[in-house]
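> Need coordinates for the following:
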Amino acid sequence: MFTRGVVLPVVLALTFAGLMNPVAAGADPTDYTLTVDSTGRGATIDRTMYGVFFEDINRAADGGLYAELVQNRSFEYDPADNASYTGMTSWAPTGGAGTAQVVDDEARLNERNRRYLRMDLRGGEYGIANSGYNSGIRVEAGKLYDFSVWARAESLPLTVSVTDPAGQPLTDMLRLQVRGDRWAKYTGTVRARSSSTTGRLTLKASGTGTLRLDMVSLFPRDTFKNRPNGMRADLAGKIAALKPGFVRFPGGCLVNTGSHYGYTAPDWERKRSYQWKDTIGPVEQRATNANFWGYNQSYGIGYYEYFQFAEDIGAMPLPVVPALVTGCGQNRATDDPALLQRHIQDTLDLIEFANGPATSTWGRKRAEMGHPAPFNLTHVGVGNEENLPNEFFARFTEFRKAIEARYPGITVISNSGPDDTGATFDRLWELNRGANVAMVDEHYYNSPQWFLQNNQRYDSYDRNGPKVFLGEYASQDNRFYNALTEAAYMTGLERNADVVKLASYAPLLANTDYVQWRPDMIWFNNHTSWGSTSYETQKLFMTNVGDHVVPSKASATPTTVAPIAGAIGLSTWATSASYDDVNVTAANGSSLFTDDFSGNDSRWTKSGRGSWAVSNGAYVQSDQAAENTMVTAGDPAWSNYDLSVKATKLAGREGFLIAFGVKDTGNYYWWNLGGWGNTVSAVEKASGGAKETLVSNGTRIDTGKQYDVRISVRGRQVELFLDGQRWGGFTDDKVAEPFRQVVTRDTKTGELVVKVVNAQDTAARTKVDLGSRVRVGSTARVTTLQGQPDDVNTAYTQPIQPRDSRFSGVANTFTYTFPANSVTFLRVQAR
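Below you'll find the model as predicted:
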């Protein structure tokens, strides 16, 4: 996943720049027709179509799905990974006669777990306490918690308990005696006396001598499926309730080798590459590694646990391995043939680990971990969102060739880059089609309007070409309106189930205290969890898929199309730039606006971000750290005009941005020249604060060079010129259709599943015609999600929840009124 500059909308609307929903709030119901060919058969829908994508972002693993309550349990945190880290992060001395320091010497636990805590005791009692994640460690009265630690000392007593921040006990006290100056594992259990979300795991020793501690762990006894080293029960349960067909893991950007931190080889291999072999075996022998998203990951959830979790919830495992080409905004590729071959061999070994007999090298390791039977792996993804299409595909080809030679039954999945359109997307699809790749992973995060406008996206895909794995998608917020537009889009995914074989909303999990990306499907803190509005729509679709599509057609909503209209703007992103000679000219040649900055900037409205000032006859933004600094001028009613400006990048990571069609701070277009670290230039459209890309290429911007920029707006068509040469153009005339539907058949129950999304503020009174060639039951089972567009599910209230009911007016032809802002599933007996 890599989308920069997402601004969450304050007000959601179904309108933008003249593409209007004609139905006003509170108006009479809109009339529709829905015709179903009840005896017809469309695309078969695979059981695995809908799944989940797990990535360790937003503290999704440690502090989240992984039930471990202790943060930095092995004292491996380091400022090289995060400037705020030390070996004692989340730990604090409790006072007394002694000292504690994190050391790395020959007394370490093992080579992958190098650092440990050395406590030198000088008589009396001395200890340390761990604060866990969020506000502390959560314990629940009456529940059991399993403690373990690796320790060594000549002979010293150690007490263990969970206390409140003031040191008062929340659990029974566990007493251990550490004997022998060799590492040994000590275990025990404590029972919570009272409930708290701010607990501290407190370890105290007494006497004189040296005590060494490592891998300090506290697990709730109640994990998902009661597995040791297991998953947090409520989070895993919510995932299982989706009944996903697959689990994609361990991440997207997380798996890419390369330089998020600016490392070069071999550091990118040590710091950036997710190595599956580091994640198996005893947990005390697994490495702690820097995570792409800026924190550390313990690998307590490793490949074995991912495979096991997929099996536990009846899902297909779908691992993704690095292709040794950076993605997610980076542009680097390894040129080390030996390193490439090693990763290819690692992937072959991974398949053997998953599927090999217990007598094979890696199958034996799986069996030793407790699973002699194979995990039945069938799909492997190679790479994620690479921005260098030719370099990626050359390396992907080597992976594919080796995998198909050894394991011809494995589907090897390629990808199409980080967006739904653009030069990288087009080139990768060209390469994938030309090589007859089996499946291509698409990713995109777009505005709600985009999802309403692009329901037919896959209608025109080649039925004989590569299949689509929609591995990451979401509308850019967690309000119910976003979920409605995603649901509307999913009707198009199902209709094209012969092309779109797999689909997963992303990301899956977000810890409220460590949010790095939104929207997210499931939110949590250290004591509770809840599904977003998108979780509820995803769950409704995922648990009511059906076996095949039934052909159907609905009438459209009448629309009014107006020209692109709006003011103009100038902006920067982590860059200093200057602008001069801004001119706006109407189509008839008359001047609408001109500013050569020979005076002041009183005609420009500032957002409050950045440092804008007129300097030497130019308008300069001088703050290289500021992002989204847009200033605006002109009339929001302008249409059919030409905008010209001279722009110069002065310093910084990117280029400059020229805005047009500006309605307000959340609704505009801008030409982003030299964006994404000066790797891509694109026109982005913001609607309700959420962005989508309309056209892009690899144009870069040189520092110190003045560029002549011209944008021509005619109706809904836009042409863009750079230094007198046509750069590109687009026509933004897609209609945001709020009424979408698909019908599937559940062959086990004999029911038609009529799925209707009404993403507008008025009810949709619909004449449903099931045809005369079927016998229908008179009563339908109904499940409805309904609410206000701005509704958000939170820890305290979940306004968007499914409501079950029955409708007794079913006939071969009947009328049903679908509520405003709703998703409705009608299950109708039809034989």
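
> okay, CA-based contacts and neighbour counts for the rest of this
Fine.

> Please identify the helix or strand for Arg427.
Secondary structure assignment for Arg427, by DSSP states H and E: helix 423-434.

> other SSEs contacting that helix?
Helices and strands touching helix 423-434, by 3 or more C-alpha pairs under 8 Å, 6 or more residues apart in numbering; DSSP states H and E, are helix 389-406, strand 690-697.

> Just the angle for whichever helix or strand comes after that helix relative to helix 423-434, thanks.
Remark: after helix 423-434, the chain's next helix or strand is strand 439-446, criterion DSSP H and E. For strand 439-446 against helix 423-434, the angle by axes from the mean of the first three to the mean of the last three C-alpha atoms, to 10 degrees is 160 degrees.

> Another for comparison:
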Amino acid sequence: MPRTRPRSAPAIGLLTGALLAGALAAVPASGASAAEPADYTLTVDPTRTGPTIDDRMYGVFYEDINRAADGGLYAELVQNRSFEYAPVDHPSYTGLTAWSETATGGATGTARVVDDDGRLNERNRNHLRLDLDGTGGDGARYGVVNAGYNSGIAVEKGEKYDFSVWARTDRERGTPLTVTLHDASGEALAAPLRPTVRGDRWTKYTGTLTARADSTEGRLTVAAGGAGTLRLDMVSLFPRDTFKGRPNGMRKDLAEKIAALNPGFLRFPGGCLVNTGSHEAYEAPNWERRRSYQWKDTIGPVEERATNANFWGYNQSYGLGYHEYFQFAEDIGAMPLPVVPALVTGCGQNKATDDPELLERHVRDTLDLIEYANGPVTSTWGAKRAEMGHPKPFGLTHIAVGNEENLPDAFYERFAAFREAVEAEHPEITVIANSGPDDSGAGFDRAWELARASGVEMVDEHYYNSPSWFLENNERYDSYDRSGPEVFLGEYASQDNRFRNSLAEAAFMTGLERNADVVKMASYAPLLANTGYVQWSPDMIWFDNARSWGSTSYETQKLFMNNVGDEVVPSESSATPVAAGPITGAVGLSTWATSAAYDDVRVVSSDGEELFADDFSAGAGKWTEAAGRGTWTVEDGAYVQTDTAAENTLVTAGDPAWRDYDLHVKATKRAGREGFLVAFGVKDTGNHYWWNLGGWGNTRSAVEKATDGGKQTMIEDGTVIETGREYDIRIEVRGRQVTLHLDGEKWGSFTDDKVAEPFRQVVTRDKARGELIVKVVNAQQAPARTRLDLGDGVEVGSTARLTVLQGDPNAVNTADDRPIRPERSTLRGVDTVFTHTFPAHSITFLRVKERTP
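Below you'll find the model as predicted:
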């Protein structure tokens, strides 16, 4: 993830730039109405061959965000099973989070989470101590109840669930346990288990519960009878029916949806959690600190693995660790692609670790990881892999170092140490660098400069932008240097989960395939989102504790990933005529987690007419404030936003029809994390431009363009804002050109003249099936009546297999309603030249049988 604060909104317009912001369709310049078909041509040259497409072109990126692991893909049903939750994970957490005390038959006692000499092991330090009073009759029980995730533990009638717990007791005769699975009202969902804990040494006790009924509100109770001290740890309930039937395995429905994508690679384990936090090893005195994700913490017996404070604000158990990732990649036929820390933090932290010994250890850990994946069972780490039940090597070929580091010089200095060591011992391994958190800008350019200078084989790019950006940037990779480095597009998505987003992504993907000689791998992100713990959207697969469903982008990715082809067949299509207009709109002021004061706001037309002026001597009556967006007051003749926690506090003034004007404003930061947001070209709170001075934690500045809430960066630099200093800001808008001045000096300029083309296509060849795959995206409300010319020198069958995704651009797939799903049919009347109308708002894959005459 490139940012800790996705600035997204529920609806995003498709066509901007030269078109009106927020428009849903491109209307042909001839004046045809949106309901009438627009005419296009698509010409194919089957006698020429374009780039070869790698088998691993499309893959999946997995990061533990939105509770993607515990409570998600990792099938464990008990939350906080080892009592390791703590405030370092989340301020609300305690060791008993997700647990509550329970008693029956008059039993009493106390429950405490302790870290003492009686712990299970050094890495699993906390455990639950139950001091039993021995009150009540023989059947009296005192213990704890676990609530699971979301609404509770989900079980299915007739399915088996494997229970286990590590326990010890100081009671000489042993301590009887009663383990029950029941719903929130106490109704039994399975026959209870009744093991007896014997001895004061940690021992694992197991049993199987068979569900009598379906429930999504299950609870697991572990209660004890008698007197004395009982210690419990690693309380677990696992469905027997995991993906591929693997113990400690994956939740079946989620894993099956991922496998159905037919991914060429699996990138893991992140993401921001890889390169954030301490890079030190898990050892005293660092148990209570957030650590970067380090692979050696995550293998071995599950009860001996560490837990960690996840970057996204919760605890991660590491039950799903590196061995399980490698195994999962193998199970779904994907190439494993691990990411290791580079000792330069990213995701807004931007710090480099200057510790040669620590760097040396991480480089050694990376070499050990390769040995774990590929080494013989006679090697140190190959033997550990074999101990985990996989003597055969995993066949690792690629490894990525770092993730979204925004200090390119510091990153490449450390990256060189990793690359040199890996290439010396494992020349067969490709070491992947990255270009930071954005699609452009000074940091991006410097990272690519260093990558080319050092001869890096592959660079990982990440970006999350508005649908308009994806429609405008189909040709992004047309101009990339064919001599390298190659591109791994490791994270991308447009900002929201509606079908309009999928249409824009699909249009962009036709450009990825056309440039398959440069873009070797690509993966949408994020992969998973638990509805009860969402921290980021968009997401590909959504789920709760019992159900899962694919978003519209899942259906789009699945269609592309299962219909890639072996090579690109050169083709051309006509474009959508559009008429460019000037940037128009009112003006605005905003802040983000910052208190700032604004004064002397003036808007002057290009011919010198004053359109607007406000020195706030008469209050702020000229400005429109949105409810719940900060606290605005007039203080000492300035307009002040005082809430340092409020985000996007935009207030607006003026006429949405304004064009060709200069906006003048004076701004002073009073307190908070960032600087100023001065808006222009404002249509409404979701459609505008703003100059973000001191954004991203006051690390850089940029002009962002918002289209129905989704944003893209137009220009940026490293300007930061000082507290207490008054800044003189001037923004000059002329046509579609914008020039920005700060304290009388020109800061930068840009021209917003890209067209968000709604009609995109690519053609590939499936050699095994002898088919041309014609892929067409029509991201507008007008049907696209298209003359297809499949070229000379080829004969085609009279029918073709047709798969279409189409629907309302605002449609969202949910657990109960899936309006966007593939429609399959047979198209008749196919010939070398024929006409086909691609529906409005559609993604179409046409498989045409190809026969050489």
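
> TM-score of the superposition?
TM-score of the superposed chains, computed with TM-score structural alignment, normalised by the length of structure 1, equals 0.98; 827 aligned residues with a C-alpha RMSD of 1.4 Å.

> hmm, back to that, how about the helices and strands packed on helix 423-434 of structure 1 in CSV, adding mean neighbour count and distance to Glu68 of structure 1?
Shown next, in CSV, are those (neighbours: other C-alpha atoms under 10 Å; distance: least, C-alpha to C-alpha, whole Å):
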stretch, mean neighbour count, distance to Glu68 of structure 1
helix 389-406, 18, 35
strand 690-697, 22, 36
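
> hmm, back to that, can you give me the offset of the helix holding Arg427 of structure 1 from its chain's centre?
Relative to the chain's own centre, helix 423-434 of structure 1 is displaced by 23 Å; criterion: C-alpha atoms, centre = their mean, to the nearest Å.

> Stretch 777-785 of structure 1 too?
With C-alpha atoms, centre = their mean as the basis, stretch 777-785 of structure 1 stands 33 Å off its chain's centre.

> can you tell me the mean distance of stretch 727-734 of structure 2 from structure 1 after alignment?
Stretch 727-734 of structure 2, aligned to structure 1 and superposed, deviates on average by 0.8 Å (mean C-alpha distance after the TM-score superposition for structure 1).

> wouldn't Trp658 of structure 2 be in contact with Pro582 here?
No - with contacts defined as C-alpha atoms under 8 Å, Trp658 of structure 2 does not count as touching Pro582, sitting 9.8 Å away.

> Check structure 2 and tell me which residue is nearest its centre.
Of all residues in structure 2, the one closest to the mean position by C-alpha atoms, centre = their mean is Pro526, 2.5 Å from it.

> corresponding residue for that one in structure 1?
Taking TM-score structural alignment, Pro526 of structure 2 has Pro507 as its aligned residue in structure 1.

> Asp335 of structure 1 belongs to a strand, doesn't it?
No - read with DSSP: H, G, I helix; E, B strand; the rest coil, Asp335 of structure 1 is coil and lies in no strand.

> quick one: what's aligned to it in structure 2?
Residue pairing (TM-score structural alignment): Asp335 of structure 1 is matched to Asp354 of structure 2.

> residue range for stretch 496-505 of structure 2 in structure 1?
Counting by TM-score structural alignment, stretch 496-505 of structure 2 lines up with residues 477-486 of structure 1.

> An error on my part: the question was meant for stretch 42-49 of structure 2.
With TM-score structural alignment as the criterion, stretch 42-49 of structure 2 aligns to 34-41.

> So what touches that stretch?
For stretch 34-41 of structure 1, contacts defined as C-alpha atoms under 8 Å, 6 or more residues apart in numbering pick out 548-555, 743, 752, 766-771, 773-774, 830.

> what about the residue mapped onto Glu284 of structure 1 from structure 2, neighbour count?
Alignment note (TM-score structural alignment): Glu284 of structure 1 maps to Glu303 of structure 2. Residues near Glu303 of structure 2, counting by other C-alpha atoms under 10 Å, number 17.

> picking that back up, residues in contact with the match of stretch 496-505 of structure 2?
Here stretch 477-486 of structure 1 makes contact (C-alpha under 8 Å, 6+ apart) with 8-9, 12, 448-449, 451-452, 474-476, 518-520, 532-534, 537, 690, 738, 757-759, 787-793, 800, 821-823.
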